[in-house]
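Trainee: quick one, what's the 3D model for this:
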Amino acid sequence: MKHIPFIRTVLGDLTPAEMGLTYSHEHIIIDESFPTLGNPLFLLNDMDRISKELSSFYLAGGRTMVDTMPANCGRNPHKLAEVSRRSQVNIIMATGIHLEMYYVPNHWRYAYSEDQLTQLFIDDVTLGVDENDYNGPFINRSAYKAGMVKLATGDEKITLHQETIFHAVVNTHLETGVPILTHTNFGKHAMDQVILFEKLGAKLDHIVISHVDRYRDIDYNRALLQTGVKVEYDSAFRWKEEENWTYKLLQTLLPEFPDQITMGMDAAKNNYWKTYGGQPGLNFLLTTFKEDLRKMGLESYYEAIFVKNPAELYSFSAI
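Mentor: Sure, this is the predicted structure:
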């Protein structure tokens, strides 16, 4: 039977053509949770403010955002669905597991087997995310399904526990066709991630490695792209007085790898949102960055970065 590509959003499935201009790595909702106890700036749960900022994004031409908060660290499927309805912005919700620092030390992630984690992720993709995001003991499936599976590595080499997460994520990817997104700390261990993905048989063209524009090495980024994975750059607005390495990487690598680079804001702190009184606001990539791309002579790649590449990446692959 022929596979028909689709994008799975919190409000239902879309064709890739319906995805439109897409931010590939965002944090739209971070509800009260262990991460927000550690840093109140992570708290993003004011529905009016969030809906207003996303509505501004929609009016400026944006259509889709990928929310990258995975299981049990602030994810809320009902709130994601509500702000999607209110703003008209399509939202892709994540399953998977984030960095260890965003979970209590005795969290269930450490006790569950590869098979149990796999089933949890598959159920999020195919049945719907638990209404209470596994703060349980009871599970009540919502109607809202995940459209991406996430994992994360930190500063240290990939641990045995993280390898279990890798196995469960790839199992889910191969079983359902769901795309994979990863977190790196400033691009560290991105190549190690790819090596493990290759070993496990994942489809590299449906994997995106995030935050690698913080790794200040053109050859490293080039070698990563040569493996066939996609990368996500999100620090264009973060460089202050120092050289803007996001721009430097784009100038060098976009002409070489126009089909593999995506971008987002990763605006996980409320002081980046205009509706919370912060800067630069989520429209930065639609305004300041777009003009900067024109000044660099790279405006012809804008559609690839924000439309073509995300549509290919976030389509469920044939299984």
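
Trainee: for the rest of this, base every contact and every neighbour count on C-alpha atoms.
Mentor: Fine.

Trainee: ok, the nearest residue to Ala202 once chain neighbours are set aside - contacts?
Mentor: Nearest non-adjacent residue to Ala202, counting by C-alpha to C-alpha, 6 or more residues apart in numbering: Val170, 6.0 Å away. Counting by C-alpha atoms under 8 Å, 6 or more residues apart in numbering, Val170 makes contact with 197, 200-202.

Trainee: secondary structure of Val170: a helix, I assume?
Mentor: Yes. Under DSSP: H, G, I helix; E, B strand; the rest coil, Val170 sits within a helix.

Trainee: where's it relative to Leu117, distance?
Mentor: According to C-alpha to C-alpha, to the nearest Å, Val170 and Leu117 sit 11 Å apart.

Trainee: now do Tyr23
Mentor: Remark: distance between Tyr23 and Leu117 (C-alpha to C-alpha) = 28 Å.

Trainee: please say which of these two ends up with more neighbours.
Mentor: Between Tyr23 and Leu117, Tyr23 has the larger neighbour count (other C-alpha atoms under 10 Å), namely 27 against 23.

Trainee: you'd agree that one is in a strand?
Mentor: Yes. Membership of Tyr23 in a strand is supported by three-state DSSP.

Trainee: got the contact list for stretch 63-75?
Mentor: Residues contacting stretch 63-75 (C-alpha under 8 Å, 6+ apart): 19-36, 57, 88-98, 102-103, 133-135, 149-150.

Trainee: would you do the same for the sequence below? I want to compare the two.
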Amino acid sequence: MSFIRTLHGDIDPKQLGFTYSHEHIVCRPPYWAEKGEDDLLLDDKEKSLQDVLDFAKHGGRSIVDATAVDYGRDVEAVSEIAKKAGVHVIGTAGFNKSFLWEAKLPEKLKPAVGNYDTFYEWIDRASIHQLAEFVIKEVEEGLEGTPYKAGQVKFGTGYNRITPLEEKTIRAVARAHHETKAPIHSHTEAGTMALEQIEILKSEGVDLSFVSFGHMDRNPDPYYHEQIAKTGAFLSFDGIGKIKYGPESTRIRCILELVKKGYENQILISGDTARKSYYKHYDYGLGLAYIIAKWVPRFIDEADRAGFDGERLVRLFFVENPARCFAFKK
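Mentor: Here you go, the predicted model:
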């Protein structure tokens, strides 16, 4: 038996439909708020709603909101947007990367985690077991004390390194996965350290087919992608539209290389739309409709020209693969 856990209840995987695998809808990351980085604060529920409605208008059915506890979630706002837009939203328990932990711990979290000053202090002083228990509670009871449960668990590491505290959160998330059967998502900074993360996950007995690795297009290295795919894990190409990191041709080439090697069932696509300047209704960016309305037709054209069935691949990447990747299997 398998199911997908959304903010508004568990659903059959067949109900998921066209899915973005890594987005941020409403969030106020404490680290960036303290630095005065307004572009990184998605803090207007109504503007976020308008972009989600654009996505839904083009046939979008589900969004994975990858906002972890240290990235300033607004669970109530996102659950309201999901309801108003008529889309499924999968919430995220767990952690991001370590430099974010320099920020002050919000008062609302202290009853649940302890009266620590910063995220760093909490993660440093808590045991792996205590961190795992926090993640488990967010999957089984609700995010930050709300009734809205997480549908995946997450960890992250920095650029070309894994700190001791990041390793601690990987192990905590792995143990929460074993307890809950929730799928795992990995943040890889600029697409690095996935293979090193895999070694830690293996030492915790994790079946890699339950794991998706984010930001793979930030490291457009087909050999590296193949080594990850060989483990059975999913690879998320979630920087669509971010030309500052590389042209779409590079992303599409990497995706089609994986297809050519037989890994088409392990590919996910999204935009990681985490800035006001990426959103249409905040700051005239490409917006959440861009992938489904404009990138997908281009991908189909390029895939067809390369001898593949582009429409079939789109269905795999946005419907069938997410339905397997984000399922709890008990």
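
Trainee: quick one on the thing from earlier: most surrounded residue in the contacts of Val170 of the first structure?
Mentor: Going by other C-alpha under 10 Å, Ala202 tops those with 21 neighbours.

Trainee: map that residue across to the second structure for me.
Mentor: Superposed on the second structure with TM-score structural alignment, Ala202 of the first structure falls opposite Val206.

Trainee: quick one: its match and Trp101 of the second structure, what's the gap?
Mentor: Using C-alpha to C-alpha, Val206 of the second structure is found at 26 Å from Trp101 of the second structure.

Trainee: how close does the equivalent of Asp272 of the second structure over in the first structure sit to Lys274 of the first structure?
Mentor: Aligned by TM-score structural alignment, Asp272 of the second structure pairs with Asp266 of the first structure. Asp266 of the first structure is 15 Å from Lys274 of the first structure, where distance means C-alpha to C-alpha.

Trainee: and the two? which has more neighbours close in?
Mentor: Applying other C-alpha under 10 Å to Asp266 of the first structure and Lys274 shows that Asp266 carries more neighbours, namely 23 against 17.

Trainee: excluding chain neighbours, what is closest to that one?
Mentor: Asp266 of the first structure sits nearest to Glu26 (C-alpha to C-alpha, 6+ apart), 4.5 Å away.

Trainee: counterpart of that neighbour over in the second structure?
Mentor: Aligned by TM-score structural alignment, Glu26 of the first structure pairs with Glu23 of the second structure.

Trainee: enumerate every residue touching its match.
Mentor: Contacts of Glu23 of the second structure (C-alpha under 8 Å, 6+ apart): 63-67, 270-274.

Trainee: next one: Leu151 of the first structure from Glu243 of the first structure, what distance?
Mentor: 29 Å.

Trainee: those two - which one has more neighbours?
Mentor: Per other C-alpha under 10 Å, whichever of Leu151 of the first structure and Glu243 has more neighbours is Leu151, with 24 against 9.

Trainee: the more buried one matches what in the second structure?
Mentor: That one, Leu151 of the first structure, aligns with Phe155 by TM-score structural alignment.

Trainee: hmm, its match is touching Thr92, no?
Mentor: No. Assessed by C-alpha atoms under 8 Å, Phe155 of the second structure is found out of contact with Thr92, at 10.1 Å.

Trainee: and the aligned residue in the second structure for Tyr102 of the first structure, how many neighbours?
Mentor: Counting by TM-score structural alignment, Tyr102 of the first structure lines up with Leu100 in the second structure. Neighbourhood size, Leu100 of the second structure [other C-alpha under 10 Å]: 18.

Trainee: ok so Leu100 of the second structure is a helix residue?
Mentor: Yes. Leu100 of the second structure forms part of a helix when assessed by three-state DSSP.

Trainee: dump the residue contacts of it.
Mentor: So Leu100 of the second structure contacts 30-31, 70-71, 119 (C-alpha under 8 Å, 6+ apart).

Trainee: same list (these) but as CSV, adding distance to Gly232 of the second structure and neighbour count.
Mentor: As requested, the contacts of Leu100 of the second structure are arranged in CSV below (distance: C-alpha to C-alpha, whole Å; neighbours: other C-alpha atoms under 10 Å):
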residue, distance to Gly232 of the second structure, neighbour count
Pro30, 35, 22
Tyr31, 34, 21
Asp70, 28, 24
Tyr71, 28, 22
Phe119, 32, 24
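
Trainee: what's the closest of those to Asn321 of the second structure?
Mentor: Nearest to Asn321 of the second structure out of the contacts of Leu100 of the second structure is Tyr71 (C-alpha to C-alpha; 26.2 Å).
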